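1. My questions concern the predicted model and sequence given below.
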Amino acid sequence: MTANSYFVPGFGISRAVIQNEIRYHCGPDAIVRPYTHQGRDGFLVTTTGPPLTKAQIEDLKMSSRDYEEKQSRRADEVDVFVNQPIAVTQRMRRSG
């Protein structure tokens, strides 16, 4: 069997959810990675199994909403501000 790759738009789909559930939907050899196609962010799915159906993509979106809600509640319990700025030190390049 040959593997097929196809793009799934990422709007409404959590990376953690699609990576966790892709084998359930598309078979044990399925892999998924972040991908940009024609300027749209999403995922590149590679599998020898069947492609995702529209219903399965909707299931992934529902699971993603649930996952994100759980993550935000967990953050509230720990009193963490999700979008809090984090200091990043940058090394200055020396001109040669």
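-> Okay, I see it.
2. C-alpha from now on. contacts and neighbour counts both.
-> Fine.
3. now Glu68: how far from Gly42?
-> Counting by C-alpha to C-alpha, to the nearest Å, the gap from Glu68 to Gly42 is 17 Å.
4. Presented hereafter is structure B, for comparison with structure A:
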Amino acid sequence: MAAANSYFVPGYGISRAVIQNEIHYYCGPDSIVRPYVHQGRDGFLVTTSGPPLTKAQIEDLKISSQEYEEKQSRIANESNVFVNQPVAVHQRMRRV
């Protein structure tokens, strides 16, 4: 088994749900992706023993992410979900 390599993928235009679902298709079944910040930029840390993502694959992830976000938006609009709706949170009182 080859050694695992880790590398940073900038997250601009890439949905977390999409990259986590599709990383196995592009880089192999042992691939792992997690949110990561590199030099102040948000993105993803990909760890895999398979081939790294190519520029074309990253562009495919961006296209899939846009389609995913549009679909999620349509679902929210159809079900009349207000995204910024306040949510009640019960807080415990501190003991002094």
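-> Arrived safely. Note that this is a predicted model, so its numbers are computed, not measured.
5. check contacts around the most centrally placed residue in the first structure.
-> The residue lying closest to the centre of the first structure (C-alpha atoms, centre = their mean) is Arg15, at 1.6 Å. Residues in contact with Arg15 of the first structure (C-alpha atoms under 8 Å, 6 or more residues apart in numbering) are Pro34.
6. what's the answer for Ala3 of the first structure, then?
-> Per C-alpha under 8 Å, 6+ apart, neighbours of Ala3 of the first structure: Thr46, Thr47, Thr48, Gly49.
7. ranking those by neighbours, who comes first?
-> Among the contacts of Ala3 of the first structure, the one with the most neighbours (other C-alpha atoms under 10 Å) is Thr47, at 22 neighbours.
8. Give the burial count for the closest residue to Ile22 of the first structure other than its chain neighbours, as a bare number.
-> Leaving aside its chain neighbours, Ile22 of the first structure sits nearest to Ala30 (6.4 Å; criterion: C-alpha to C-alpha, 6 or more residues apart in numbering). As a burial measure, Ala30 of the first structure scores 22 neighbours (other C-alpha under 10 Å).
9. Give me the longest helix you can find in the second structure.
-> Ordering each helix of the second structure by length in residues (DSSP state H) puts helix 55-78 first.
10. what sits up against it?
-> Contacts for helix 55-78 of the second structure (C-alpha under 8 Å, 6+ apart): Gly13, Ile14, Ser15, Val18, Ile19, Glu22, Tyr26, Phe82, Val83.
11. Which pair of those residues spans the longest distance?
-> Tyr26 and Phe82 (35.1 Å; C-alpha to C-alpha).
12. Tell me which of these two has more neighbours.
-> Tyr26 (16 against 9).
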